[in-house]
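In: Sequence and predicted structure below; questions after.
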Amino acid sequence: MPEEFYRIKRLPPYVFAEVNRLKAEYRAAGMDIIDFGMGNPDMDTPSHIVDKLCETVRRPRTHRYSASKGIPGLRRAQAGYYQRRFGVKLDPESEVIATLGSKEGLANLAMAITAPGDVMLVPNPSYPIHPYGFMIAGGTLRHIQTLEADGRFRPDAYLRALERAVMHSVPKPVAVVVSFPSNPTAQLADLDFYAELVRFARKHDLWVLSDLAYAEIYFDGNPPPSILQIDGAKEVAVEFTSLSKTYAMPGWRMGFAVGNSRLIGALTRIKSYLDYGAFTPVQVAAAAALNGPQDCVEEIRGIYRSRRDVLVESMARAGWDIPAPPATMFAWAPIPPAFADMGSMAFSKMLLKEAEVAVSPGIGFGEYGEGYVRIGLVENEQRIRQAARNIRQVLNDPERMLARHAPVEAAE
């Protein structure tokens, strides 16, 4: 028998596994790790959503198998959200499907539309499921660098990179993935960009998969738009959203795909073979979240905004200049100049050991993520300030820290 299974063999080593191993080791040794590594919301789910779950779960009929594509009331609730928020009209029957979080939806759509060897255009740096969902499905990846040298997203440069990728890819690419607000970089895109992207996709006969999981976690300026606001977008695009961050419901695993009816139909068919949908009481509670009072969304957004401000201010006092993210629950932080040559993995391991602070190394999001770390806004303000004090001690003595964490030279 082969030593490794085919799909497992195609996946690169999981970069975050080493950081996670060290976190567990240090905690077992009694260290108080301040963990900014995983984007795992720490707030309580709003009480009216929990109450609806409890009310529904007491009805024995809801304990049976549910609907793989989502119960009708939930799909109507998501269509209502798109109408209110974006002015986009969706058919709940053919253009909306409930998924077990946006991650599952992306992965299963990749399985539905990818033939072996198909070329997919994926962002880099990127949330790992964006490229590796297609790799698992047997596709071939073309990584598109999303940020310029100054760490900013420039739509014109990105579109030119897409054009070059299409011109030089054999076979011709099948789909392009975009994600704004972006995890991990927190960058935004506007409707002008989406209009150009839809035009580009229609010209080159490409599907567009848009990940809008952070639609409601924004801090400055206008709310992030949807690609489906562009005329003709439904001809080529499907969009994924999630309740995980919007309503602090990460463990509930509830998300959606909406848009192009052919893509939604393909995902529906794949899912019909794989699952019976989320537990019905979870779906009912999710509909209550979408249809109910929305002041909780602003409250959650305000908590993230306050944490962002505390992080940027306290880290600046510690000697680490971190750009204020305009959206998402993450800061995309350049490694301080004195430590830049270490690389993001070694820098992350050093912070873990010396400052008892966990961050995600940028290299884990793709090779173009090197030179950065991702910091999740998942600790309270007191813990953020404590982390900054710990990090300050590290940054104030770079020579000693670099000497302690210098790579071990191989013996000749």
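Out: The structure has been received and is ready for your questions. Residues are numbered from 1 along each chain as shown.

In: going forward, measure contacts between C-alpha atoms and count neighbours the same way
Out: OK.

In: give me every residue that touches residue 361.
Out: 16, 344-345, 347-348, 370, 372-374 (C-alpha atoms under 8 Å, 6 or more residues apart in numbering).

In: now the helices for the stretch 251-400 of the chain?
Out: 261-274, 280-291, 295-318, 344-355, 381-395, 398-404 (DSSP state H, counting those that start in this stretch).

In: got CSV for those helices, with mean neighbour count and distance to residue 216 too?
Out: Shown next, in CSV, are the helices of the stretch 251-400 of the chain (neighbours: other C-alpha atoms under 10 Å; distance: least, C-alpha to C-alpha, whole Å):
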stretch, mean neighbour count, distance to residue 216
helix 261-274, 18, 23
helix 280-291, 22, 12
helix 295-318, 18, 7
helix 344-355, 20, 29
helix 381-395, 19, 21
helix 398-404, 13, 39
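
In: Using TSV, lay out the ones you listed together with distance to residue 108.
Out: Formatted as TSV, the helices of the stretch 251-400 of the chain follow (distance: least, C-alpha to C-alpha, whole Å):
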stretch	distance to residue 108
helix 261-274	7
helix 280-291	19
helix 295-318	28
helix 344-355	30
helix 381-395	37
helix 398-404	44
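
In: Tell me where the stretch 51-200 of the chain has strands.
Out: Assigned by DSSP state E, counting those that start in this stretch, the stretch 51-200 of the chain shows strands spanning 96-99, 119-124, 140-145, 175-179.

In: Distance from the third one to the middle of the chain?
Out: I take that to be strand 140-145. Offset of strand 140-145 from its chain centre (C-alpha atoms, centre = their mean, to the nearest Å): 17 Å.

In: Run the angle between it and strand 119-124 for me.
Out: Angle of strand 140-145 versus strand 119-124, following axes from the mean of the first three to the mean of the last three C-alpha atoms, to 10 degrees, is 30 degrees.

In: Next, the buried residues of strand 140-145.
Out: Residues of strand 140-145 classed as buried by neighbour count (16 or more other C-alpha atoms under 10 Å): 140-145.

In: so who does the most centrally placed residue in the chain touch?
Out: For the chain, the residue nearest the mean C-alpha position is residue 183 (4.3 Å; C-alpha atoms, centre = their mean). When the contact criterion is C-alpha under 8 Å, 6+ apart, the partners of residue 183 are 126-127, 328, 330.

In: same question, residue 175
Out: Residue 175 neighbours (C-alpha under 8 Å, 6+ apart): 119-121, 206-209.

In: try this one side by side with the last:
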Amino acid sequence: MSLARRISEMEASPTLAVDARAKALKAAGEPVIGFGAGEPDFPTPGNIVEAAQRAAADPATHRYSPAAGLADLRQAIAERTRTDSGVEVDPAQVTVTNGGKHALYNVFMALVDPGDEVLVPAPYWVSYPEQIKLAGGTPVAVPTTKATGFRASVEQLEEHRTERTKALVFVSPSNPTGAMYPADEVEAVGRWAAEHGIWVITDEIYQHLVYGGATFASLPGLVPEARDRTILVNGVAKTYAMTGWRVGWSIAPEVIAKGINKLQSQVTSNVANVAQHAAIEALTGPQDAVASMREAFDRRRRLAVEHLSAIAGVDVVEPEGAFYVFPSFEAVLGRTYAGRQVTTTLELAEVLLEQAKVAVVPGEAFGAPGYARLSYALGDEDLVEGIRRIGDFLAG
């Protein structure tokens, strides 16, 4: 028996693989500290859980619902997007999906044809290139570095544009770097895309996790002329500690939204109704927990940068959003650790897990060899202890 070529050629999610291995070692009694998971360590706020419990007890929730999502949830998404992103949205443009990852998959499948190119600034989230390839498209990495704050300029985007360029994936705040584009750069990218008729797929999943003096700026909110070719993706997972509830959404021009709805009707139908009711409460209910979690992430962000910066050979750019730090380990590669010469961050991640019992995601997974992603969505004590172990191991 053989798998279809599209599956054989697809890479498994490295972030999920690292998290699974760390959890398996923990279950076996190993004192592993995991920096791999991209999810808040907080419980879902109580008011959201209570809304789900009420929904589970209602027989109306036990039946199929519209494939594109419950009308009340689509309305809540439209209103929240107007408030938070400054974008006027008709609920008919909204498709509720099984998480933000599913929303992105739907978008690429509905928009990208074989031979189309999609620009993806690197470092990038691991699933963007694989989903583009599944749709028959070609991901085109646009490299950025810590020297530019991991932001792609219009000049760089233009260098990689060809007659086959169909779309740009635009992310701010970024996973894995935590980088953010200031409003003037967001506006410049939007105007460039509009000028050349390029679709923008903007992932705003981390829009509420912004720190210091940084301010979130939504591309379709800033550049009205780009809205007709912009698809916005978001979800409740990161903001409300709801990764396991699997509720995301896309907001697209109606012709694209109808295509996405058609696809979803044949593939998954509706998202679980209980989770949709929970998402309604998340978006329309009290927002106090969001502020509390953001404060905790901000404290951990500063802790992570402080302790990583103290390690000789590790170079850190302070993240402005999300809950990741993306240090460079380039200066320590080529050395021998535990009797093994380590020349890549892939190898470094392996020996750190084996010897220091610390799980990080190597930069190769994000198109950035020499770096590694550490999530600071874990308790303060584990955060400091995990980084201490990395420092001790590298000092060897």
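Out: Good, I have the coordinates. Bear in mind that the values here come from a model prediction, so they are computed numbers and not experimental data.

In: And the TM-score between these chains?
Out: For this chain pair, the superposition-based TM-score is 0.91 by TM-score structural alignment, normalised by the length of the second structure; 387 aligned residues with a C-alpha RMSD of 2.2 Å.

In: about what we covered before: ok, the contacts of residue 361 of the first structure vs residue 225 of the first structure, which is closest?
Out: Closest approach between the contacts of residue 361 of the first structure and residue 225 of the first structure, by C-alpha to C-alpha: residue 374, at 23.6 Å.

In: give me the number of residues near that closest one?
Out: 29 (other C-alpha atoms under 10 Å).

In: and the contacts of residue 361 of the first structure as CSV, adding distance to residue 363 of the first structure?
Out: Below are those laid out as CSV (distance: C-alpha to C-alpha, whole Å):
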residue, distance to residue 363 of the first structure
16, 9
344, 6
345, 7
347, 11
348, 11
370, 5
372, 8
373, 8
374, 10
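
In: between these, which is nearest residue 298 of the first structure?
Out: residue 374 (23.8 Å).

In: The closest one against residue 364, yeah?
Out: No. In this structure, residue 374 of the first structure is not within contact of residue 364 by C-alpha atoms under 8 Å, at 9.7 Å.

In: roughly how far apart are residue 297 of the second structure and residue 157 of the second structure?
Out: For residue 297 of the second structure, the distance to residue 157 of the second structure equals 31 Å [C-alpha to C-alpha, to the nearest Å].

In: Apologies, that question was intended for residue 303 of the second structure.
Out: Distance from residue 303 of the second structure to residue 157 of the second structure, by C-alpha to C-alpha: 34 Å.

In: now residue 273 of the second structure
Out: 41 Å.

In: next one: residue 389 of the second structure
Out: 39 Å.

In: Distance to residue 225 of the first structure for the strands of the stretch 51-200 of the first structure - can I get that in a markdown table?
Out: Listed next are the strands of the stretch 51-200 of the first structure as a markdown table, based on distance: least, C-alpha to C-alpha, whole Å:
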| stretch | distance to residue 225 of the first structure |
| --- | --- |
| strand 96-99 | 18 |
| strand 119-124 | 19 |
| strand 140-145 | 22 |
| strand 175-179 | 11 |
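
In: of all these, which lies closest to residue 285 of the first structure?
Out: Short answer: strand 96-99, nearest of the strands of the stretch 51-200 of the first structure by C-alpha to C-alpha, at 13.1 Å.

In: which residues are in contact with the closest one?
Out: 68-70, 74-75, 78-79, 90, 105, 253-259, 264, 268, 277-278.

In: One more: stretch 35-46 of the first structure?
Out: 244-245, 247-250, 296, 300, 329-330, 357-360, 374-379.

In: so of those residues, which ones are in strands?
Out: Those of those mapping onto strands are 330, 357-358, 360, 374-376, per DSSP state E.

In: and residue 199 of the second structure, what pairs with it in the first structure?
Out: Residue 199 of the second structure maps onto residue 207 in the first structure, with residues paired by TM-score structural alignment.

In: How about residue 228 of the second structure?
Out: For residue 228 of the second structure, the residue aligned by TM-score structural alignment is residue 235.

In: any idea how far its match lies from residue 199 of the first structure?
Out: 11 Å.

In: Take the contacts of residue 175 of the first structure and lay them out in CSV including neighbour count and distance to residue 220 of the first structure.
Out: Converted to CSV, the contacts of residue 175 of the first structure look like this (neighbours: other C-alpha atoms under 10 Å; distance: C-alpha to C-alpha, whole Å):
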residue, neighbour count, distance to residue 220 of the first structure
119, 25, 36
120, 28, 32
121, 25, 29
206, 20, 32
207, 23, 30
208, 26, 26
209, 25, 25
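
In: And the helices in the stretch 101-250 of the second structure?
Out: Under DSSP H, counting those that start in this stretch, the stretch 101-250 of the second structure gives helices at 127-134, 154-160, 183-195, 219-222.

In: Residue 10 of the second structure is nearest to which of those helices?
Out: Comparing the helices of the stretch 101-250 of the second structure by C-alpha to C-alpha, helix 127-134 comes nearest, at 6.3 Å.

In: Look up how far residue 194 of the first structure lies from residue 231 of the first structure.
Out: Residue 231 of the first structure is 10 Å from residue 194 of the first structure, by C-alpha to C-alpha.

In: make that residue 373 of the first structure, sorry
Out: 28 Å.

In: what's the neighbour count on the closest residue in space to residue 334 of the second structure that isn't next to it in sequence?
Out: Sequence neighbours aside, residue 343 is the residue nearest to residue 334 of the second structure in space, at 4.6 Å (criterion: C-alpha to C-alpha, 6 or more residues apart in numbering). Neighbour count of residue 343 of the second structure, defined by other C-alpha under 10 Å: 15.

In: Looking for the alignment partner of residue 343 of the second structure in the first structure.
Out: Checking TM-score structural alignment: residue 343 of the second structure goes with residue 342.

In: what does residue 120 of the second structure give?
Out: By TM-score structural alignment, residue 120 of the second structure lines up with residue 122.
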